[in-house]
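> could you look at this predicted model? Sequence included:
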Amino acid sequence: MATALAGLFSLRWTNPPTLHPLPDHISRSYVSTPGGPLELLYASPSQKSNAENKKYPVLFVHGGYGRATVWLEWMTVLSQKHNFPCYAISLRGHGASYDPGYFSTLFSTTTAAMMDDLVAAIHEVEIREGQKCILAGHSAGGGMVQGVLDQNLAVARALVLVAAIPNFGSMGIYSNWFRLDPWFLVRSCFHLQHPRSPLSHPSLVHRAFFSAECPMSVAEDFSHWMPKYESVRWPGGMASRFVDVHRVLANILGGGDGGRIKVLIMAGEKDKMVSLDLVTQTAAEYRQGVSESKGSEDRGIEMTITPGAGHHLQNDVQRDEGAEQLAAFLERL
């Protein structure tokens, strides 16, 4: 009850854009869209490259209650240590991007609307870099990167799914969440159905997003920068099977011309939301999709597990290990 009361007093009905501090090697700009400006972060490679050794750009996409800055640590490792140009987008209502307002966010911001933001970011990166990018999405953002490929809205150099909503939908994730938090529905009623009720207190954020080894201070800082509310229609649009893996694979460069498809599926060993059984099933379905479409044993579908990490493996105490797992995959491209 104490957590529910504390959470009630933390709930807000306005969500002004917030400027998270950035390290010197990461800059902030904006992508223009019909609705408003979207925050785009850029981490420049530590060394200048020429046409012969230029590496593929990576575009990171956050999940629910995320923002572009959840990727700062991984962007730093990839750009400064491994020389990859890295970008991260804040979708509408997140980070320093424009806020549509409480009711518009909750009831009018659909999965399709969020995908419009993502497509705008993809086009911006392609213009800046002069080539297709690697798409990397976390949680609901991982569902979205699959969605834009499935609907032929973009073409990717490679695909990275980080504790992502599976291609077969998010119902298993919500089942895990309800088991993790038995007071979920009761607290939500007490909080007048406010969408941030399940994450209204740092202890709830810590339990859902991080490992037991992660200090509570990390969850407290993470909570401070979270959006004050979230769309209920965005993740809801991915509740059941929402993409066909064959269409997703067909829009990864190399997938249709005899080349080796490249998909990395990343998991946190202690993720209580996107549990290992869901991640393993995702990998199995993508491998089956490659086998059916290419008839090849050289499937190009890889899976990594970060030992001890929770759902936000890019922010948990094991984040450097996860970053190196991703870097090893990218180097093989």
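Yes, it's here.

> contacts and neighbour counts: CA atoms only from here.
OK.

> list the contacts of the residue nearest the centre of the chain.
The centre of the chain sits closest to residue 138, judged by Cα atoms, centre = their mean, with a distance of 2.2 Å. Contacts for residue 138 (Cα atoms under 8 Å, 6 or more residues apart in numbering) come out as 61-63, 161-164.

> please compare the first structure with the one that follows:
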Amino acid sequence: MASLLYLHTTLPNKMTVKPLAVLNKAHKMRVPFELKQGQTRVSHQLPSGLNIEVIEQKSVTSKDPDKKNEKRPPLVFVHGSYHAAWCWAEHWLPFFADSGFDCYAVSLLGQGESDAPPGTVAGSLQTHAGDVADFIQKNLSLPPVLLGHSFGGLIIQYYIARIRNEKMLEMETPYPEIAGAVLVCSVPPSGNSGLVWRYLFTKPIAAFKVTRSLAAKAFQTDLSLCKETFFSSSMEDHLVLRYQELMKESSRMPLFDLRKLNASLPVPSVPKSSIKVLVLGAKDDFIVDAQGLSETGSFYGVLPVCVEGVAHDMMLDCSWEKGASVILSWLDGLRR
């Protein structure tokens, strides 16, 4: 979640599948993420001609005869600021692939191994959500579940609003239907302004630390501050150092222009819909507070789940299995 305390603050009936090309160009990141067994780094070309990185990991065939022919929705993961597809590939892609899901983690433009667009920022809520929609439309045959972290969660909220509101108006929409959404430590629908003011008035020391860490990017050089911002206190330093280097290399340009982003918020309200949403927070989140988590839950009319013993980067933290297990139980419930 970049610069938290910066106050200026018709889908075609027939889906065309465009093959993904395996990336063979030199790494854009000087500290590349080494893929794990079963993972492939591929490139999806957007209508603009720019390419986004996708790390995919296909499902492991279930040994349970009752689940062998079961079609589970693919999972599409969207990262937040200072991250890229690799943050999901470390733990959660292997976990969910082993649980029978095809997994796809995208790197938004200007992040990870994806191309950088012209200009000074990577995009907007609209353009990032549109890029995710383009990937889904051209490559997936089943409606996926979208999972977004931090500002990636806000992008998914915008995606949901576009689907629902355009459908209500009987408009053609380029946003394919989805099977559900999981918002992980997500920026709330109103953006980060409420978080900003609460920190300034109730936790001034924490406000200074978060501003220094994110707005001034001090997390890139200060190991203890990086740990406090993103991870649990019990996280081993050598892991924090590794992720610190990957985060530093992941973002060649800001994910958003925060002034324009805040001016475009809150996310449009969502008419009553059948899209199931899981709002998931972390008890030890140094960035998104309990009130921010509650706001997101209220917006979707669901009770948020707050996971004990994990921090903001739930998918990388030392107890990453806790959040993954909650999501897996929720995904199992989608079939009922």
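Sure, I can see it. Bear in mind that the values here come from a model prediction, so they are computed numbers and not experimental data.

> show me the contacts of residue 138 of structure 1 that map onto strands.
Among those, the ones falling in strands (DSSP state E) are 61, 161-162.

> show me what counts as buried in the host helix or strand of residue 166 of structure 2.
In this structure, residue 166 of structure 2 is located in helix 151-168 according to DSSP states H and E. Using 16 or more other Cα atoms under 10 Å as the test for burial, helix 151-168 of structure 2 gives 151-165.

> coming back round to it: okay, the contacts of residue 138 of structure 1 in TSV with distance to residue 255 of structure 1 and neighbour count next?
Listed next are the contacts of residue 138 of structure 1 as TSV, based on distance: Cα to Cα, whole Å; neighbours: other Cα atoms under 10 Å:
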residue	distance to residue 255 of structure 1	neighbour count
61	22	30
62	25	25
63	26	25
161	17	27
162	21	32
163	23	31
164	21	31
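
> these: which two are farthest apart?
The largest separation in those, counting by Cα to Cα, is between 61 and 163 at 12.0 Å.

> what do those two both touch?
By Cα under 8 Å, 6+ apart, the residues touching both residue 61 of structure 1 and residue 163 are 138, 142.

> next, the residue mapped onto residue 96 of structure 1 from structure 2: secondary structure please.
In the superposition onto structure 2, residue 96 of structure 1 corresponds to residue 113 when matched by TM-score structural alignment. The three-state assignment at residue 113 of structure 2 reads coil, by DSSP: H, G, I helix; E, B strand; the rest coil.

> ok, now which ones touch residue 113 of structure 2?
If you count contacts by Cα under 8 Å, 6+ apart, residue 113 of structure 2 has them with 27-29, 52-53, 107, 250.

> buried only: go through those residues for me.
For those, a burial check counting by 16+ other Cα under 10 Å picks out 28-29, 52-53, 107, 250.

> could I get the full set of strands for the stretch 1-150 of structure 1?
In order along the chain, the stretch 1-150 of structure 1 carries the following strands (DSSP state E, counting those that start in this stretch): 26-31, 38-43, 58-61, 86-89, 134-138.

> ends of stretch 48-65 of structure 1, how far apart?
Counting by Cα to Cα, to the nearest Å, you get 34 Å between the two ends of stretch 48-65 of structure 1.

> just the buried positions in it, please.
Within stretch 48-65 of structure 1, the residues that count as buried by 16+ other Cα under 10 Å are 55-65.

> which single one of the residues you listed is nearest to residue 171 of structure 1?
Taking Cα to Cα as the measure, residue 171 of structure 1 lies nearest residue 64 of the buried residues of stretch 48-65 of structure 1, at 15.1 Å.

> residue contacts, the alignment partner in structure 1 of residue 84 of structure 2?
Mapped onto structure 1 by TM-score structural alignment, residue 84 of structure 2 lines up with residue 67. If you count contacts by Cα under 8 Å, 6+ apart, residue 67 of structure 1 has them with 89-91, 94-95, 226.

> okay, those residues in TSV with distance to residue 211 of structure 1 next?
Formatted as TSV, those follow (distance: Cα to Cα, whole Å):
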residue	distance to residue 211 of structure 1
89	25
90	25
91	26
94	24
95	24
226	18
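
> ok, those vs residue 115 of structure 1, which is closest?
The shortest gap between residue 115 of structure 1 and any of the contacts of residue 67 of structure 1 belongs to residue 91, at 8.9 Å (Cα to Cα).
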